[in-house]
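Participant: this is a predicted model, with the sequence first.
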Amino acid sequence: MIIEEEISNFIMVWSVAITLFCYSYIIGKFIPKGILRFMAIFPSILILLLLPLRLTTVYLIGPSSLLLSWLSTFKLLLFAFSSKGPLSSNPPLSFPHFLLIASFPIKFQDKVESNHNQIKVTSLNWSNKLLVIFILCSFFIHLYDDDKKQNFHPIILMTLYTLQMYTGLEIFLASITVIIGKLFKVELEQPFNKPHLSTSVQDFWGRRWNIMVTRILHPTVYKPMVKACSHVVGRKWAPLPAVIVTFAVSALMHELIFYYLKHEKGAWEGWEPCWDSMCFFLIHGVCLALQIAHKKVFEPKHELLPRVMSCILTMTFVVSTGICLFVPALVRSSVFVKARTESTAFVHFVKNVYVQHTCPLST
């Protein structure tokens, strides 16, 4: 009954969200962009921030909070003030496309390159490899109970958690892209661009990792901060504080997701900020700002290190800081323990439903 109630809540949450997107689409038809449109859409943004509190399971809270409370709210903010956001276009988006883009981390691809099919096949092959790794990690995750996880070295344990988190996120976003692309016969940009081949922190965050989040943070936080800081430090150096502020906003949004994952209905007690997670994003923001400053000062014509060495150093930095600072915040939120418990409960739920429908007399 608990799972049935959670499924009912999930349907309710997304029904309300779709209703809010419909309302925002209608508002966009009658109110021009600016403060009046923002005031009309603000209740929708507030409700989207509160909707994940209706859910209790990790597998539903995580995706819903990422899609609705972060990406959708930022998209609506751009829709309220800017004519260049994902929900704004000339000519205006059709109603179905508006709902799709407001709901999911997708972007319609304007031009299909001649080698797109090869890229697509490679991406699908890589997704298959990730799926195998994810299944293996799901097997190992059952060993992470209080008794058996003592057999793992803490670094190995955190590495497995990191692999589980990364593959789960990549498969989730890639699945959305593939399913929507097939259902609506449209070409969509891939959510990841081989992050393991990143040659720098700037390359990792700007062009390869979770591209849709980057596309949202750039116009909503980075560009306004560059404009504001230009009056203080000049246009040349304005990107440096803008980058750090952008990563700080990303840290706050992750903190909000951590709260959703950890909270219990009606309870604010026991919640503490994940300072190590915030440090993770601030460290990466400072490193990215230093890299930009280095390029502005020295204007190097060639890369300092060979590409292979740059990839190794970049991924070592990203993975090590993730294991030391980001993943522990998920562990404290009991994400992996809850995921293991929920997986077991869901299997029993499906099994019971199957038995009830195939052998009604036995119940």
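Facilitator: Thanks, I have it.

Participant: C-alpha from now on. contacts and neighbour counts both.
Facilitator: OK.

Participant: give me the number of residues near Leu252?
Facilitator: 17 (other C-alpha atoms under 10 Å).

Participant: mind checking how far it is from Val201?
Facilitator: Look at Leu252 and Val201: by C-alpha to C-alpha, to the nearest Å, they are 20 Å apart.

Participant: for the residue nearest the centre of the chain, give me its contacts.
Facilitator: Nearest residue to the geometric centre of the chain (C-alpha atoms, centre = their mean): Leu66, 5.3 Å. By C-alpha atoms under 8 Å, 6 or more residues apart in numbering, the contact list for Leu66 reads Ile257.

Participant: swap in Ile41?
Facilitator: Counting by C-alpha under 8 Å, 6+ apart, Ile41 makes contact with 24, 27, 76, 80.

Participant: most neighbours out of these, which is it?
Facilitator: Ala80 (27 neighbours).

Participant: distance of that one from Pro86?
Facilitator: For Ala80 relative to Pro86 (C-alpha to C-alpha), the value is 11 Å.

Participant: hold the first one in mind and look at this next one:
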Amino acid sequence: MEGEMRNLIIVWLSAFASLSYCYIIDKITPKALSIRLFAILPTICLLLILPLNLHSIIVSGFTIFFLVCLTNLKLLLFAFDKGPLSSHHPPLNFPHFIAIAFFPIKIIQQKSIKNGHKSSPNFASQFLLLIAILPIYIDKENVHQNVILFLYCIDVYIILDLFLHMVRDLVKFLIGVELEPNFNKPHLSTSLQDFWGHRWNVMVSDILRSAAYNPMRSISSRLIGEKWAKYPAILATFFVSGLMHELQLYYYGREKPRWDVMCFFLLHGICVNIEIALKSNFKGKWRQGFPRMVAAPLVVVFTLVTASWLFMPGMLRNGVDVKVRNEIIGFKEYVEGYFKALYLCFQQVW
């Protein structure tokens, strides 16, 4: 445990130094694409290598998500003078640059603060739901595997929502600005397009929109026309998202990808395209889709069923859930041992 924590500190300090270098590069080099891209590429390569020093699923999980997936996409956009790191009105100061580079956050503009409509998660209900599910995991040998996978999907949402909300609150406290929530009640989505584009992990969706959707739509509009350009752009966005998740799985097990998680995202990309195409053929109120009372349960059920079928089996490959449980037990024992030693030390002193 101590060795892993030491590696974690080294990884993040190295990443911090690399991002500091990128901030300085922006100030002292011309805005020419070739120069900036050449200067930033070593940092991108380093961020790909650093998580290989971590072996804990929990410790490496959020590190891979932040550094390999998000920060690298932001740096690639930054090389093209696009994305959240290239804000010029006003220019980002150093703390804001580092925070935005590392974490899935977006600073709320003053107008958005007054008109904000997104709410914070209900911590009490989410925590109670986790407690209610826990006994099922203890006796999971007697529970159907599909039920376990279904519950894991719910766990992923709750834990991710709570974790990202805590990260957001910490960053908000450190840099003193208002930040947008990462989730916007995904269970109320009126369509898959609404779910992925406006409600689920919104900050990541914004990055993917800039890094994958917008460039692909620009290219496609010149090749097949503006009317059809959005369809390959949507599919490309889901492909990049699937690639990010497959890369994360590689870091977990260091094994050749099986692409089941990629299939999950491509399936949803295809379904979003079908959904948009069908809506475009309707007129009036039907162009907006089904009423929320009907659409929201359909979206939730479809997402949970497909996630249980393709996403969760891939994410749990090589007994990841067992490893996480063992790591939690090991961390608990480590903390208990630490405080016990501290207590004995105080006893000897006094």
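Facilitator: Arrived safely, thanks for sending. As the structure is a prediction and not an experimental result, all values here were calculated from the model.

Participant: sec struct for the residue nearest to the centre of structure 1, please.
Facilitator: Secondary structure, DSSP: H, G, I helix; E, B strand; the rest coil: Leu66 of structure 1 is helix.

Participant: longest helix of structure 1, counting residues only.
Facilitator: If you go by DSSP state H, structure 1 has its longest helix at helix 154-184.

Participant: show me what counts as buried in it.
Facilitator: By neighbour count on 16 or more other C-alpha atoms under 10 Å, the buried set for helix 154-184 of structure 1 is 157-165, 167-168, 170-171, 173-174, 177-178, 180-181.

Participant: again, but for stretch 260-272 of structure 2
Facilitator: Buried residues in stretch 260-272 of structure 2, defined by neighbour count with 16+ other C-alpha under 10 Å: 260-269, 272.

Participant: closest to Lys340 of structure 2 out of those?
Facilitator: The closest of these to Lys340 of structure 2 turns out to be Val261 (C-alpha to C-alpha; 42.8 Å).

Participant: hmm, the closest one is touching His245, no?
Facilitator: Yes. Counting by C-alpha atoms under 8 Å, Val261 of structure 2 touches His245, with 7.0 Å between them.

Participant: quick one: the strands in structure 1?
Facilitator: Taking DSSP state E as the criterion, structure 1 carries no strands.

Participant: ok so, going back, okay, the residue nearest to the centre of structure 1 and Val297 of structure 1: tell me how far apart.
Facilitator: Distance, Leu66 of structure 1 to Val297 of structure 1, by C-alpha to C-alpha: 37 Å.

Participant: then Pro360 of structure 1?
Facilitator: For Pro360 of structure 1, the distance to Val297 of structure 1 equals 75 Å [C-alpha to C-alpha].

Participant: cool, and Val347 of structure 1?
Facilitator: Using C-alpha to C-alpha, Val347 of structure 1 is found at 58 Å from Val297 of structure 1.

Participant: between those two, point out the one with more neighbours.
Facilitator: For Val347 of structure 1 and Val297, the more surrounded residue by other C-alpha under 10 Å is Val347, and the numbers stand at 11 against 8.

Participant: quick one: map the more buried one onto structure 2.
Facilitator: By TM-score structural alignment, Val347 of structure 1 lines up with Lys332 in structure 2.
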